[in-house]
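A.B. asks: return a 3D structure for these sequence lines:
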Amino acid sequence: ISYYNAGKAYPLALRDDLLRSLPSLGARYPTYKSYANQTLTDVFAQKELADAVVKNAYTFATALARNNGDGSFTLEPLPLEAQIAPMYGILATDIDGDGKQDLLMAGNFDGVKPEIGKMSASYGVYLRGDGKGHFAPVRALESGFFVPGQARDIQRVRTRTGSIYIVSRNNDRPLIFRATAPAAAEKARR
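C.D. replies: Here you go, the predicted structure:
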């Protein structure tokens, strides 16, 4: 795995990880300094790279794939609040009872190597839909939707008194939310 900086590909692996996988490179990189700033083509010969499987990722954004109706899709990144950490639990439903699809999202991921760093800056996000495919974030103080930890799924459960939203999390108890907006409460009574 590599990453690009100023048009050059650099190996993502730290020296110790690389040498654990490919001990034969130890003679070429006996020190951390000798490995520093090495590009992918410095580490691997063109012949070795020619046989490599190449996959490219052009975005890691949490996005909405809009169906254009002709067999194609347009990828539209969601607002910044949905980009703070990876989102694993995503529920599209009408939260506020206005008849328009909203999004409840939660995620985070702590199971990464220390050099990459935890991806745990999100506390979940409620995105209010306008019915035209655009979404605006609603502050947690207003919505009450606050999800610490590593969330993995969000499910809506209909009850006699209205819908509840259950958020499952890794190594933690689930969280339960209820929509209390006047429009949602009125709609639930119908």
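
A.B. asks: only C-alpha atoms from now on, for both contacts and neighbour counts.
C.D. replies: Fine.

A.B. asks: ok, the spatially closest residue to residue 78 that is not a sequence neighbour - contacts?
C.D. replies: Excluding the flanking residues, the one nearest residue 78 by C-alpha to C-alpha, 6 or more residues apart in numbering is residue 63, at 5.0 Å. Residue 63 sits next to 75, 76, 77, 78 when contact means C-alpha atoms under 8 Å, 6 or more residues apart in numbering.

A.B. asks: what count of nearby residues applies to residue 187?
C.D. replies: 14 (other C-alpha atoms under 10 Å).

A.B. asks: gap between it and residue 80?
C.D. replies: According to C-alpha to C-alpha, to the nearest Å, residue 187 and residue 80 sit 30 Å apart.

A.B. asks: quick revisit: mind listing which of the contacts of residue 63 are in strands?
C.D. replies: 75, 76, 77 (DSSP state E).

A.B. asks: any chance of these in TSV with distance to residue 156 and neighbour count as columns?
C.D. replies: Shown next, in TSV, are those (distance: C-alpha to C-alpha, whole Å; neighbours: other C-alpha atoms under 10 Å):
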residue	distance to residue 156	neighbour count
75	26	14
76	25	14
77	24	15
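
A.B. asks: separation between the residue nearest to residue 78 and residue 179?
C.D. replies: Distance, residue 63 to residue 179, by C-alpha to C-alpha: 24 Å.

A.B. asks: another one to check against the first:
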Amino acid sequence: HNGSLDPLLCTPWEGAYYPVAQRDLLASQIPSVKKKFPRHTPYSNATVTDIFSEKDLLSGICLDAQTLETQWFENVISPSKGMGRGELHFIVHKLPLETQMAPVYRILAADFTGDGKTDLLTIGNDYGADIETYRQDASNGCLLAGDGKGGFKFVPNWSAGFWAPEEARDMSAIRLQTGKNVLILNSNNSPIRTFLLKWRQ
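C.D. replies: This next block holds a predicted model:
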């Protein structure tokens, strides 16, 4: 009712798309749903094409999520077949399992382990999810040690000295004269915190 676009999350099943939202939640945004489906049982079996007209579907924007993984993209140039420059393309790399536990909102790239190789630090979590998806808060933040070849390995939080279980949104790193990295962490509805990362073999 506020004029903004709201996504309708759907899931595929046997060639059709079914809404994830329960009837009452969808009807609170689209009152005609309650009239078309006065009972919950018919709605539970309804596909998107049963709920919306062809005109409605054609006027909407349909986006298809192929993956929900947290990934990083390597920008590479393939060898040229002639005298010109090679073709620019991306190689997709999946980050370790520990980064897939919750949404990632910020990734910081720096040498946190002091070995001269680029590492990654991730933060995230989402408390604002609706009742259909629940809270997504299983992440405590992740330090990923880089091998210098594009691979990353999770460093346990107790070893990294980093713990961010909040709804973290942003962070910045400041390198001290000692070579240590001080991290400033900003989270929703939480005080700003700082961390001194420690690396233990």
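
A.B. asks: TM-score of the superposition?
C.D. replies: Here the TM-score for the pair of chains, by TM-score structural alignment, normalised by the length of the first structure, is 0.88; 183 aligned residues with a C-alpha RMSD of 1.9 Å.

A.B. asks: burial count for the counterpart of residue 61 of the first structure in the second structure?
C.D. replies: In the second structure, the residue matched to residue 61 of the first structure (TM-score structural alignment) is residue 69. Close neighbours of residue 69 of the second structure, defined as other C-alpha under 10 Å, add up to 17.

A.B. asks: how about residue 69 of the second structure, what does it touch?
C.D. replies: Residue 69 of the second structure sits next to 94, 95, 100 when contact means C-alpha under 8 Å, 6+ apart.

A.B. asks: quick one: it is in a strand?
C.D. replies: No. Remark: residue 69 of the second structure does not belong to a strand; assigned using DSSP: H, G, I helix; E, B strand; the rest coil, it is coil.

A.B. asks: could you check how far it is from residue 155 of the second structure?
C.D. replies: Distance, residue 69 of the second structure to residue 155 of the second structure, by C-alpha to C-alpha: 19 Å.

A.B. asks: what do you get for residue 72 of the second structure?
C.D. replies: Going from residue 72 of the second structure to residue 155 of the second structure by C-alpha to C-alpha gives 18 Å.

A.B. asks: neighbour count for these two, which is higher?
C.D. replies: More crowded of residue 72 of the second structure and residue 155, by other C-alpha under 10 Å: residue 155, with 18 against 14.

A.B. asks: the more buried one -> the first structure?
C.D. replies: Aligned counterpart of residue 155 of the second structure in the first structure: residue 138 (TM-score structural alignment).

A.B. asks: same thing with residue 44 of the second structure?
C.D. replies: So, by TM-score structural alignment, residue 44 of the second structure is matched to residue 36.

A.B. asks: cool, residue 137 of the second structure as well?
C.D. replies: In the first structure, residue 137 of the second structure lands on residue 120 (TM-score structural alignment).

A.B. asks: repeat that for residue 120 of the second structure.
C.D. replies: When the first structure is aligned by TM-score structural alignment, residue 120 of the second structure is paired with residue 103.

A.B. asks: make sure that match is indeed in a strand.
C.D. replies: Yes. Assessed by three-state DSSP, residue 103 of the first structure belongs to a strand.

A.B. asks: that one: what's it in contact with?
C.D. replies: Counting by C-alpha under 8 Å, 6+ apart, the residues that residue 103 of the first structure touches are 90, 91, 92, 93, 94, 95, 126, 127, 128, 129, 135.
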